[in-house]
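Novice: Sequence and predicted structure below; questions after.
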Amino acid sequence: MVDQTNPAELVEYRAAWAQQAAQVLDAVATAIAGLPGQESARLDHIGSTAVPGLAAKPFVDLQLRISPLPAEHDLVLLLEPLGFVRARGSRPDSPGVDRDLPRGSLPADPRVWQKLLFWNEEEQVILHVRRADSPWGLYTAWFRDWLRANPEARSRYEKIKRALSTQQVGKADYDDYTRGKTQFFDEVQAEFESWAAHSVR
């Protein structure tokens, strides 16, 4: 019998996601107090759950931008009491686990793509830890804000997400869904970078 579960199943936007994100981000900020670079660290609610009206997988994506990138062991000790464990991905080549794929027009040292990924099962929260100078860190925030400000782009993105989601029924994970969205990112990268250049202060 074919497994009909869908690991990339989408749900309608939930206003509670914003409050949940704020609470977890506050807890993370407290937990990392004392780490080198924490004074200038940035904590963000990113991804589709951060865009009102956009259907999303019911996992809240958060981001910590900090330099230097903390040692994995140090972060594990600090985040474990909050329920976070180091995420390794469902496959050896799962995207965005230990490194972000280079993209965009911003010049970058190859080392800035390194990252650490954490998962909180109880809260259903993913925490992406990136260097403060990671272009991906900027892109995630710009993309979120561009979707918030651009209903037409938000509608296009949701249509693609729904189409990709239906293709994941019976699969063991949502890696193919994640990779499938890359084409849309490639198509709109220059558009949201240009928008950010004229809108973000």
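Specialist: Okay, I see it.
Novice: When you work out contacts or count neighbours from here on, use the C-alpha atoms and nothing else.
Specialist: Will do.
Novice: Could you check how far residue 55 is from residue 127?
Specialist: 20 Å (Cα to Cα, to the nearest Å).
Novice: Below is an additional structure, to be compared with the one above:
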Amino acid sequence: MPARRHPDVTALELVGGPEPVTVGIHDYDPSWPAAFAEHRARIRLALADQHVEIAHIGSTSVPGLAAKPIIDVLVAVDDITAEEDYLDPLLAAGYELRVREPGHRLVRTPERDVHVHVYEHDARAVDEYLLLRDRLRTDAADRALYEGTKRELMQRSWDDMNAYADAKTAVIEAIKERARAELGRS
């Protein structure tokens, strides 16, 4: 674990409070990778002097998978507590702070169509996001299971986007467990 310049936050700060789910599931849109590429370039420019990794994650990163039309971007930085290094430049690039919690920050576009998740390079969440993405890209049965779960959950009304995300947890964990088993990881 890298040395910290500052103490990390100790609790969840959800800027603006809970928000209802207002977008539905859309069939896969082949323009999603291009939208990611635009934001990757915007983030690289904003963080040009940083050692960062940038990846397309979430359902829009999986060809053929229906998704909410929100591009999820993962950015890995050296020190999550050094917000002056990455958060200030991302805010200056037009993103807005939504979440500050231990080990994770989330900024998004004002239109709320792009979520940028910031973690440290060695954060377990980085590996977990990539594990799920890669499994969904390569396993048709798990991709169908995940899509079916999302479509079923979107039949309900959700007053909090986080509650919708939490409702998918059991299916996501089962998919990741199968991916780990196939890769020989425990």
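Specialist: Yep, that arrived. Given the structure is predicted, the values throughout are model-derived calculations rather than measurements.
Novice: returning to that earlier point: tell me which of residue 55 and residue 127 of structure 1 has more neighbours.
Specialist: residue 127 (26 against 22; other Cα atoms under 10 Å).
Novice: And what about residue 79 of structure 1, helix, strand or coil?
Specialist: helix (DSSP: H, G, I helix; E, B strand; the rest coil).
Novice: just checking, what residue in structure 1 corresponds to residue 104 of structure 2?
Specialist: Residue 104 of structure 2 maps onto residue 115 in structure 1, with residues paired by TM-score structural alignment.
Novice: Make sure I have this right: its match is in a helix.
Specialist: No - under three-state DSSP, residue 115 of structure 1 falls outside any helix and is assigned strand.
Novice: From residue 121 of structure 1, how far out is it?
Specialist: 20 Å.
Novice: and what of residue 128 of structure 1?
Specialist: The value you get for residue 128 of structure 1 to residue 121 of structure 1, if Cα to Cα is used, is 15 Å.
Novice: Between these two, which is the more surrounded one?
Specialist: Each of residue 128 of structure 1 and residue 121 has its neighbours counted (other Cα under 10 Å); residue 128 has more, 23 against 12.
Novice: what's the first-to-last distance across stretch 149-162 of structure 2?
Specialist: 16 Å.
Novice: Mean distance between the helix or strand harbouring residue 138 of structure 1 and structure 2 after superposition?
Specialist: Following DSSP states H and E, one finds residue 138 of structure 1 within helix 135-149. With mean Cα distance after the TM-score superposition for structure 1, helix 135-149 of structure 1 departs from structure 2 by a mean of 0.9 Å once superposed.
Novice: got the contact list for the residue nearest the centre of structure 2?
Specialist: The residue lying closest to the centre of structure 2 (Cα atoms, centre = their mean) is residue 72, at 4.5 Å. Applying Cα atoms under 8 Å, 6 or more residues apart in numbering to residue 72 of structure 2 gives the contacts 36, 56, 57, 58, 60, 61, 114, 115, 116, 117.
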